[in-house]
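Engineer: With the input below, show me the fold.
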Amino acid sequence: MKNLFLLAAVGSLAACQQSEPAPEPAPTEDVTAVALAADGAPTPGQYRVTRADGTVVMEDVREDGTYSTTVDGEVTETGRWEQKDAATYCYTSDAEGSSQICNTEEIDEDGVWRSTNPDGETSVVERVDS
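Structural biologist: The predicted model follows:
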């Protein structure tokens, strides 16, 4: 009888004990990778590009993945860009039949930002204030 009473008491205590609620998952931050250009800053921005032939163009590289190129204030090209890594900037013109072109980019020992297209033509790039 003592054993039966003891067993009933333990069972009652076990039934009264509430289990602890499962811990809530830790909040996660929505971290979106920011593409970095050859100069170590985020890619979107305004650039002055001096092409191999001496032509100076302005490029507006936007956060939404689009860009526009202007010469003497007139838009000459629009398209989409992708920064695959700090040394690889790719773009696709909106012109019909265009395919992606990737330039290799580097900051040389003199601090000059150079961008070389697949044909081996090298432009000098300068980030400018917008």
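
Engineer: Please make it C-alpha for all contacts and neighbour counts, starting now.
Structural biologist: Fine.

Engineer: On the C-terminal side of the longest strand anywhere in the chain, identify the next helix or strand.
Structural biologist: Scanning the chain for the strand with the most residues, using DSSP state E, yields strand 74-85. Proceeding N to C from strand 74-85, the next assigned helix or strand is strand 88-93, under DSSP states H and E.

Engineer: Work out the gap between that following strand and the centre of the chain.
Structural biologist: Strand 88-93 sits 14 Å away from the centroid of its parent chain (Cα atoms, centre = their mean, to the nearest Å).

Engineer: just stretch 117-129 next, same as before
Structural biologist: On Cα atoms, centre = their mean, the centre of stretch 117-129 falls 20 Å from that of its chain.

Engineer: And stretch 100-109, by the same measure?
Structural biologist: That offset, for stretch 100-109, works out to 17 Å (Cα atoms, centre = their mean).

Engineer: Proceed likewise with the subsequent sequence, for comparison:
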Amino acid sequence: MKQYLTLAGCLALAACGSNEAEDAAAAPADVTVATPAPDTVTPAAMAGTYEVTLPDGTVTMQTLSADGTYEDRIDGEISERGTWRQQGDQLCYKPEGDAATEQCYAGGEPGPDGAFEIRDDAGDVNATVRKVEAQPAA
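Structural biologist: Here you go, the predicted structure:
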């Protein structure tokens, strides 16, 4: 059932800025501070509740918290908890437990309804994901 973690790469994350060092002497005296592009995704912006539908029809409600934790629920019951983090254009999940391994995923472009597909390394669809309003805890 680890596949329901596929929300992981749900958003296409934008890189902003350059890693190249600039020569301080070459910098102009009047410096304008760049504002991040509107599609730059932060943990706070990614936080929320998502409906994750697997190919077999199983629906998981996944809540990402801005503090880097997540919780999955199936039929209102907690099925998994753990931590998440952003790594480039992917989201990586590590379930609770000593034997748990981290898994990273990337997502596709959102459709007109905001839903998008998550694909595995082979290009197969793992899930369809859409952001929803938070559901009250059961």
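
Engineer: what's the TM-score for these two chains?
Structural biologist: TM-score of the superposed chains, computed with TM-score structural alignment, normalised by the length of structure 1, equals 0.61; 92 aligned residues with a Cα RMSD of 2.3 Å.

Engineer: corresponding residue for A100 of structure 2 in structure 1?
Structural biologist: Matched to structure 1 by TM-score structural alignment, A100 of structure 2 sits across from S98.

Engineer: That match - how many residues pack around it?
Structural biologist: Neighbourhood size, S98 of structure 1 [other Cα atoms under 10 Å]: 11.

Engineer: The closest residue in space to W84 of structure 2 that isn't next to it in sequence: neighbour count?
Structural biologist: In space, and not counting its chain neighbours, W84 of structure 2 is closest to Y93: 4.5 Å by Cα to Cα, 6 or more residues apart in numbering. Other residues near Y93 of structure 2 come to 27 when the count uses other Cα under 10 Å.

Engineer: how far away is Y93 of structure 2 from E102 of structure 2?
Structural biologist: For Y93 of structure 2, the distance to E102 of structure 2 equals 5 Å [Cα to Cα, to the nearest Å].

Engineer: And D124 of structure 2, by the same measure?
Structural biologist: Applying Cα to Cα, the value for D124 of structure 2 to E102 of structure 2 is 20 Å.

Engineer: Specify which residue of those two has the higher count of neighbours.
Structural biologist: Applying other Cα under 10 Å to D124 of structure 2 and E102 shows that E102 carries more neighbours, namely 13 against 10.

Engineer: ok, now how distant is the more buried one from A127 of structure 2?
Structural biologist: Look at E102 of structure 2 and A127 of structure 2: by Cα to Cα, they are 18 Å apart.

Engineer: Could you do I78 of structure 2 as well?
Structural biologist: Going from I78 of structure 2 to A127 of structure 2 by Cα to Cα gives 19 Å.

Engineer: on that earlier part again, wait, the residue nearest to W84 of structure 2 sits on R81?
Structural biologist: No: Y93 of structure 2 lies out of contact with R81 (Cα atoms under 8 Å); the separation is 9.6 Å.

Engineer: For the aligned partner of N126 of structure 2 in structure 1, list the residues it contacts.
Structural biologist: Using TM-score structural alignment, the partner of N126 of structure 2 in structure 1 is T122. Contacts for T122 of structure 1 (Cα atoms under 8 Å, 6 or more residues apart in numbering) come out as 51-52, 114-116.
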